[in-house]
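1. Quick one, structure for this:
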Amino acid sequence: MQLPAGHDLPHTRSRTVHWLVTTMSLAAVTGAAALVQPSGATAEPGTAAPADSRTASRAAPEPPPAPDPDAVDYPLECGPLGVVVTDRVTVDLGADGRPETIAAVRCDAGSGTPPHGLYLLTGGGAARLAETLVDPAEGMTVDDLTATDEGTVSARLAGYSSLDVPRCCPDLRRDVSWVWQDGRLELRPAPAPNSI
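-> Prediction:
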C-alpha cells in the first residue's frame, strides 16, 4: 500500500525529541547497570581480591629500610664545616633480608679534596655506624663505590705520595674490595699498579 505524497509513517521520521528520549533512556540503563553489583562483590576499583585468605596471609613482609647515611653522627673532625655524604650503596651483606648501607663521607669543604671516611652502617631506619672501612686519617679519597648482590664492596682509593703533592691532585690510586666473611667485611686490595 502506498501513502499519498507527504504522508510518511510516524516511525520513519526522526525528530529531535526522539533522539533526546533515546539518549536519556540509554543513560539511565547504563547508570543503573553501573550501580548494580553481584552479591558478595566488595572490591574497590583498581584493587584485586586475593585468591583466598591463606594466600594473603603468606605474603612476604616488606623488608626494613636501608640505614639512612644522612642520619648518622660520623667521627670526622670538620671544625665549623658540615659533613657531606658523597656516595652510598645499599647491599644485603648477610642475605638476611636486612640491607646495610656503605657510605663515603667527608667534610664539606669548598675546595681541594678533603679525605673520605668509608663506613658500614647497619640497623635499618635507626642507622648506626658498625665498621670503619677507610679511616679519614689515612688521607684517602673514595671513588667508584659499588656493591654486588654476593656481598662484595669495591672502591677506588686515591691518595698522595708525599706532602709536596698538591691536595687537589692525588697521585696514587688503588682499587680495593671488601668481601663479607664471618660476619664482617674483609679488605682485599688489588695488586698495586705496575706490580707483577
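2. Could you use CA atoms for every contact and neighbour count after this?
-> Fine.
3. Go ahead and confirm residue 134 touches residue 120.
-> No - at 9.9 Å, residue 134 and residue 120 do not qualify as touching, with contact defined as Cα atoms under 8 Å.
4. Looking at the two, which is more packed in?
-> residue 120 (24 against 20; other Cα atoms under 10 Å).
5. Now do the contacts for that one.
-> 100, 101, 102, 103, 129, 130, 131, 132, 133 (Cα atoms under 8 Å, 6 or more residues apart in numbering).
6. So what's the gap between the helix or strand it falls within and the chain middle?
-> Using DSSP states H and E, residue 120 maps to strand 116-122. Between the centre of strand 116-122 and the centre of its chain there are 19 Å (Cα atoms, centre = their mean, to the nearest Å).
7. On the C-terminal side of that strand, identify the next helix or strand.
-> strand 128-134.
8. next helix or strand past that next one?
-> Using DSSP H and E, the first helix or strand after strand 128-134 is strand 141-147.
9. Now show me the structure for the sequence below, then we'll compare the two:
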Amino acid sequence: MQQSAVPELAHTQTRPIHWVATATAVAGVVALSALVQPGSATAAQTTTDIRTRSAPAALAPPSTTGVDFPLQCGPVKAVVTKKATADLDGDGQPETVAVVHCDAPMGTPPDGIYVLTRSTHSNKPRVIATLVQPKERLTVTDFAIHERAVSATLLGYSSDTVPSCCPDTKTPATWQWNGNAFLRSTPAGAHSV
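-> This is a model prediction of the structure:
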C-alpha cells in the first residue's frame, strides 16, 4: 500500500476550535443581517378620501320550510327529499332548488323539481319555476348544481303499461337559466334501463 504524500487534511478531524469558528461565523451573519435593513418604501400613498361602500349582505338561501309547493298530495304532506342552493341567474342572490314528492305510505311517488327565490316584498321563499312536474311520473336521482346549472337523472316509464315499481327509462337532464327561463337540455345517450 502506498502512503499519501499529502498529510492528513486538518478539517477531517473535528476539534473544539472548529466548533467555535463555526459558531462565530453564524453569529456574525445573524448580527450583520440585523444591522442591514431594507430602505424605506418610496411608493407614494394617496391621500384622497376613498369612502368604501359596504357591500350588501348576502342573503341566506331560501328555505324550503313553509313553502306551498304546487303539488296535490291530498291528506299527506309534501316532503323535500333533496335540495341544493346556488346563484342560478347571476343576480348575486342564491336560489334553492328542491326535489319534492308526496309522503305516500306505499310505493314511489313521482317527484317534482322546483326553484325557489325570496320574494322582493316579504323576503318569504316562493316557487318561481317548475323544472319537473309530478304528473310526468318521474323519479329524480343524481341531483346536483354545478356551475349554475341544475342536473339530474330522471327515471321514468316508456308507456302507461309499465308498472310503477319498475321504471324503464333513464334520462340525464340539465337546466340552465338563459335570462328569461330555465332551458332543459338532454345530453346525447339518453337510454332505457
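10. show me where the second structure has helices.
-> With helices called from DSSP state H, the second structure shows them at 16-35.
11. Okay, strands next: where are they in it?
-> Counting by DSSP state E, the segments of the second structure that form strands are 78-86, 95-102, 112-118, 125-132, 139-146, 149-156, 169-177, 182-185, 191-192.
12. matching residues in the second structure for the helix ranked longest in the first structure?
-> Longest helix of the first structure, by residue count under DSSP H: helix 16-35. Aligning helix 16-35 of the first structure against the second structure (TM-score structural alignment) gives no matching residues.
13. Next one: the aligned partner of residue 113 of the second structure in the first structure from residue 165 of the first structure, what distance?
-> Counting by TM-score structural alignment, residue 113 of the second structure corresponds to residue 118 in the first structure. Distance of residue 118 of the first structure to residue 165 of the first structure, given as Cα to Cα, to the nearest Å: 23 Å.
14. And those two? Which one has more around it.
-> Counted by other Cα under 10 Å, residue 118 of the first structure and residue 165 do not tie: residue 118 has more neighbours, with 25 against 12.
15. quick one: contacts for that one?
-> If you count contacts by Cα under 8 Å, 6+ apart, then residue 118 of the first structure has 102, 103, 104, 105, 132, 133, 134, 135, 136, 142 around it.
16. neighbours of the corresponding residue of the second structure for the fourth one, just the number please.
-> Residue 105 of the first structure maps onto residue 100 of the second structure when the alignment is built from TM-score structural alignment. If you count neighbours by other Cα under 10 Å, residue 100 of the second structure ends up with 26.
17. which ones are touching the residue nearest to residue 100 of the second structure when sequence neighbours are not counted?
-> For residue 100 of the second structure, ignoring the flanking residues on the chain, the nearest one in space by Cα to Cα, 6 or more residues apart in numbering is residue 80 at 4.4 Å. Residue 80 of the second structure makes contact with 64, 98, 99, 100, 101, according to Cα under 8 Å, 6+ apart.
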